[in-house]
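>>> structure for this input, please:
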Amino acid sequence: MRPSDSGPPGSGPPSGPPGDAAPISGPPVRRRAAPGDAAAGGPGFVAVDSGGSGLRVVVGTAGRGPLARSASGEPVRTGSRGLDPGHLMEQLVPMARGLAAEAGVGRLDTAVIGAAGLAGLGDALRAELPAALARALGVRRVALAADAVTAYVGALGPRPGVVVAAGTGLIAVGTDLTGWRRADGWGHLLGDCGGGAWIGRAGLEAALRFHDGRAGGSGRLLELAEEVFGPAASLPGRLYPRTDRAAVLASFAPRVAECADGDAVAADILRAAARHMADSAAAICPETGPGRGGRAGRAPGRDAGEQLVAFTGGLLNLGDPLLVPLAEELAKRLPGARRTAAEGDPLHGAVRIATDLTTDSFTLPSDEKMLCVTSPAGEGDVGIPEAHTQHFRQKWM
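So this is what the prediction gives:
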């Protein structure tokens, strides 16, 4: 799942709401700082958001914030070992070196990699990246975070609460600052209920229902589906072979929202999506979600009525057709929770983690799959394995 696929590619909604750190959002920074100027801000960091549309990379210092940024349009490959650390390094290392030179940052001390799929597909990254980044960039600390965690930190910072990241997929993440909880994020085949791919698939199903003459169909959605994809009968052949099927499905979500005002079927789809989003938030709030084995117990010193909840991601750009029912469904499921605006996006979260690590003010809990911090020597949450693959070792070690 790509919670930080903060909007269906090519569908219109941009990635999550901009935050306060302007250099991260918008056009690439092209400011060249003098080496001494950057050095005055302390050791440098590189922060990365790795998602379905490629890498976004920021270099900066704790004292001066983000100084330069760049992006690639190529997502990290996924293979039999999960996310490919060699492919990530091939893209990241030249970008980081170039940005550090541009910003006048002489030494990179910390690297933070926020990666989509890290929890389930990140074993090779956790095993190989810390030592490889130390060798290639000279960093002393490496944090590997699921993009849901960087989305959380970007939205709320190091505060207890719940964040629902809604883009192509959907995941809810919460922390009481002693551990992490999650709901959904299981991918478009098994979950991501209420996300962009889920909405798009439901809209296309309604289109095909109308095409067949079955109940629950929508003529307007059929018109839009054929406008985008061609004849309805060709949809399976166009969708099923695609490796980016989730993104293609999600690209239809804005069309569902487009006709929701005058189409009851489309409106019901968005109402159901809002219900799923609220359900995921409630599942990880203290004393509201049953969880498995009662894992969603009360956070120390807090009660359910004090729970902070934020929503982030490009799906929110669908506007009132989604946001109005979302507010209503959230009020039903979490009547005492306090909803707050997201401060920033996953890249802001990666920068925040990097800044806190650089200044030794990092307070977030570690998690084997979702957030681990290590040093090249192996101190911290993850050790370095005895051997890597031959190609990776020869190139990066």
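
>>> contacts and neighbour counts: CA atoms only from here.
Will do.

>>> any chance you could map the strands in the protein?
Ranges of strands within the chain are 44-51, 54-61, 65-71, 78-79, 82-83, 108-115, 141-146, 161-166, 170-175, 180-184, 308-312, 338-339, 371-374, based on DSSP state E.

>>> ok, which of those comes nearest A100?
Closest to A100 of these is strand 54-61 (C-alpha to C-alpha; 6.1 Å).

>>> tell me what angle the closest one forms with strand 108-115.
If you take axes from the mean of the first three to the mean of the last three C-alpha atoms, to 10 degrees, strand 54-61 sits at 150 degrees to strand 108-115.

>>> next one: L224 from E205, what distance?
12 Å (C-alpha to C-alpha, to the nearest Å).

>>> A274 now?
A274 is 18 Å from E205, where distance means C-alpha to C-alpha.

>>> more neighbours, these two?
Of the pair A274 and E205, A274 is the one with more neighbours under other C-alpha atoms under 10 Å, namely 25 against 18.

>>> my guess is F45 contacts V59. True?
Yes: here F45 reaches V59: they are 5.7 Å apart, a contact under C-alpha atoms under 8 Å.

>>> one step back: need the strands of the chain in TSV (columns: mean neighbour count and distance to H211).
Below are the strands of the chain laid out as TSV (neighbours: other C-alpha atoms under 10 Å; distance: least, C-alpha to C-alpha, whole Å):
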stretch	mean neighbour count	distance to H211
strand 44-51	29	35
strand 54-61	26	37
strand 65-71	23	42
strand 78-79	12	36
strand 82-83	20	39
strand 108-115	27	40
strand 141-146	28	40
strand 161-166	30	30
strand 170-175	28	29
strand 180-184	21	31
strand 308-312	24	35
strand 338-339	17	40
strand 371-374	21	46
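
>>> the structure of the following sequence is requested for comparison with the preceding one:
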Amino acid sequence: MSDSKCRISRRRFLGRSAAALAAPLILPSRVLGLAGQTPPSQTVIAALIGCGGRGGSLLGMHSIPGCSIVAVCDVDRQRMENAQKRVSAGLAFQDFRRILDRNDIDAVVIAAPDHWHAPITVMACQAGKDVYCEKPLCRSVVEGRRMVQAARRHGRIVQMGTQYRSIARTRQACEWIRNGRLGQVHTVKLTHAPNPTHPIEPAQPVPANLDYDLWLGPAPWAPYHPKRCHFSFRFFMDYGGGFIADNGVHMFSVVSWAMGTDQTGPVSVQATGTPAGNSLYTVPVELRAEFEFADPPWRMIWEQAPGAGLNLEFIGSRATLSGFWDFRVTAGEADLSPTRGSELHLAKSLDHSINWLECIATRARPVMDVETGHRVTTWSHLGNIAWRLGRKLRWDPKTESFIGDEEANRLLHRSYRAPWRL
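Purely as a prediction, here's the structure:
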């Protein structure tokens, strides 16, 4: 596809009539009457950046009518080539900047390690591309705010990949809570398994298929070890934040939706935990963080402990609702009938990827917009900072800064390794 043809396609795609906006973007080709094909003017031309575990799953977007993944990118050449074969992508790169330089790509799907989310998202917005970014949104509070600013400044649609906002069971549970079915919720408890450890081992030679310097990118230089890369990167503070910044962000997104805090945050946080000790990994093994919220007052407890499973527990004045995939009343009594017409109804999305694609067409905010993604990811950063400093911290969600604590405020951003900057 030539650049000129793509620009025409993009303009037509974004300029569809008001009548078209009232209908779903993703239509069966038989409805469109196009002999089994979605017209190019309604197709989002996308690229995948990061072809590992989550990236491999997100390649499924290629099968959605109205989305075509034409390029893949990964610093691991083997993963890049495997992804290229899966979708028959004509373009494959190890350097994501090659994708951002192209005018024939409308949007990018980012499934790179966490420390790359902010730089790639900001640069993609600057390049005029819409973004789907896996959770957590970023690895620092300052990064998250700059991602929001970039999306707004350049008019981009940026969705964070927390798919629980697009699960009907989750939405129904949140509507029960928002509509007072449990009474006044005063405590929310989240449980998760501890972070793992790994013995310290000697550095190893960098594999020939891996551009390790580019994998590190803005993170501090460190000798190569296979456990630094791919799935286990999340257990290094330089690249991730442990499970609180992984499944924790999924769970926080549910809590925020249920409690109506998408545009604000906690007012204090304190945390305790077990250091990793003699381990290659650097995140705490066990972690307990307590967050206090105001207007109305309630608290949230995140606890990683041996034997703990994934669970959310909303404790109200009349009943307690517990679960993760499905929710049930575990104390008291509550009406769990479907949300009534007169009650509050939350945004309905039946598929997270399709919601993003629809919003690219309508330019509406997606169900997990970058602002909300930033807010709930911030909770994970606050928990890790409180654990690191070992004291209770007061937080101002309006200014996104700690009150009267400059040492804590210095931890809201992480320095970048040259030549990278945000």
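
>>> after superposition, what's the TM-score here?
The TM-score (TM-score structural alignment, normalised by the length of structure 1) is 0.33; 200 aligned residues with a C-alpha RMSD of 6.1 Å.

>>> save the strands of structure 1 as a markdown table, and put in distance to H348 of structure 1 too.
A markdown table is the format used below for the strands of structure 1 (distance: least, C-alpha to C-alpha, whole Å):
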| stretch | distance to H348 of structure 1 |
| --- | --- |
| strand 44-51 | 9 |
| strand 54-61 | 9 |
| strand 65-71 | 10 |
| strand 78-79 | 25 |
| strand 82-83 | 22 |
| strand 108-115 | 11 |
| strand 141-146 | 13 |
| strand 161-166 | 14 |
| strand 170-175 | 17 |
| strand 180-184 | 19 |
| strand 308-312 | 12 |
| strand 338-339 | 20 |
| strand 371-374 | 16 |
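
>>> give me the nearest residue to L125 of structure 1, chain neighbours excluded.
Closest residue to L125 of structure 1 apart from its sequence neighbours, by C-alpha to C-alpha, 6 or more residues apart in numbering: P85 at 5.3 Å.

>>> so that neighbour touches P130, yeah?
No: between P85 of structure 1 and P130 there is no contact under C-alpha under 8 Å: 10.4 Å.

>>> what about these two, which has more around it?
For P85 of structure 1 and P130, the more surrounded residue by other C-alpha under 10 Å is P130, and the numbers stand at 26 against 22.

>>> show me what whatever helix or strand V249 of structure 2 lives in is packed up against.
Here V249 of structure 2 sits within helix 247-259, counting by DSSP states H and E. Applying 3 or more C-alpha pairs under 8 Å, 6 or more residues apart in numbering; DSSP states H and E, we find helix 247-259 of structure 2 packed against helix 168-178, helix 370-389.

>>> report the next helix or strand after the first one in sequence order.
Note on helix 168-178 of structure 2: by DSSP H and E, the next helix or strand toward the C-terminus is strand 185-192.

>>> flag every buried residue along that next one.
Neighbour counts over strand 185-192 of structure 2 (16 or more other C-alpha atoms under 10 Å) mark V185, T187, V188, K189, L190, T191, H192 as buried.

>>> can you tell me how far the closest residue to A250 of structure 1 other than its chain neighbours is from R238 of structure 1?
With sequence-adjacent residues excluded and distances taken as C-alpha to C-alpha, 6+ apart, A250 of structure 1 is closest to A197, at 3.8 Å. According to C-alpha to C-alpha, A197 of structure 1 stands 15 Å off from R238 of structure 1.

>>> take the buried residues of strand 185-192 of structure 2 and write them to TSV, including distance to E406 of structure 2.
As requested, those are exported to TSV (distance: C-alpha to C-alpha, whole Å):
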residue	distance to E406 of structure 2
V185	33
T187	30
V188	29
K189	30
L190	29
T191	31
H192	31
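
>>> counting neighbours, what do you get for Q394 of structure 1?
9.

>>> and for H391 of structure 1?
Neighbour tally, H391 of structure 1, other C-alpha under 10 Å: 10.

>>> residue boundaries of the helices in structure 1?
Under the criterion DSSP state H, structure 1 carries helices at the ranges 35-39, 85-103, 118-121, 123-137, 147-156, 196-212, 219-229, 235-239, 245-250, 253-258, 264-283, 320-333, 346-358, 390-396.

>>> CSV for those helices, including distance to A111 of structure 1?
Shown next, in CSV, are the helices of structure 1 (distance: least, C-alpha to C-alpha, whole Å):
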stretch, distance to A111 of structure 1
helix 35-39, 17
helix 85-103, 10
helix 118-121, 16
helix 123-137, 8
helix 147-156, 13
helix 196-212, 30
helix 219-229, 41
helix 235-239, 37
helix 245-250, 29
helix 253-258, 35
helix 264-283, 30
helix 320-333, 36
helix 346-358, 7
helix 390-396, 16
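
>>> any idea which of those helices is most buried?
Counting by mean count of other C-alpha atoms under 10 Å, helix 147-156 has the highest mean neighbour count of the helices of structure 1, with a mean of 31.

>>> rewinding a little: now do the very next helix or strand once past the helix holding V249 of structure 2 against helix 370-389, angle only.
With elements assigned by DSSP H and E, the helix or strand that comes after helix 247-259 of structure 2 is strand 268-273. Angle, strand 268-273 of structure 2 to helix 370-389, by the same axes, to 10 degrees: 50 degrees.

>>> next SSE after strand 268-273 of structure 2?
Scanning forward in sequence from strand 268-273 of structure 2 by DSSP H and E, the next helix or strand is strand 287-293.

>>> against which helices or strands is that following strand packed?
strand 268-273, strand 298-304, helix 370-389.

>>> show me what counts as buried in that strand.
So, applying 16+ other C-alpha under 10 Å, buried residues of strand 287-293 of structure 2: L287, R288, A289, E290, F291, E292, F293.

>>> could you find the closest non-adjacent residue to the first one?
Spatial nearest neighbour of L287 of structure 2, excluding adjacent residues (C-alpha to C-alpha, 6+ apart): G273 at 4.2 Å.
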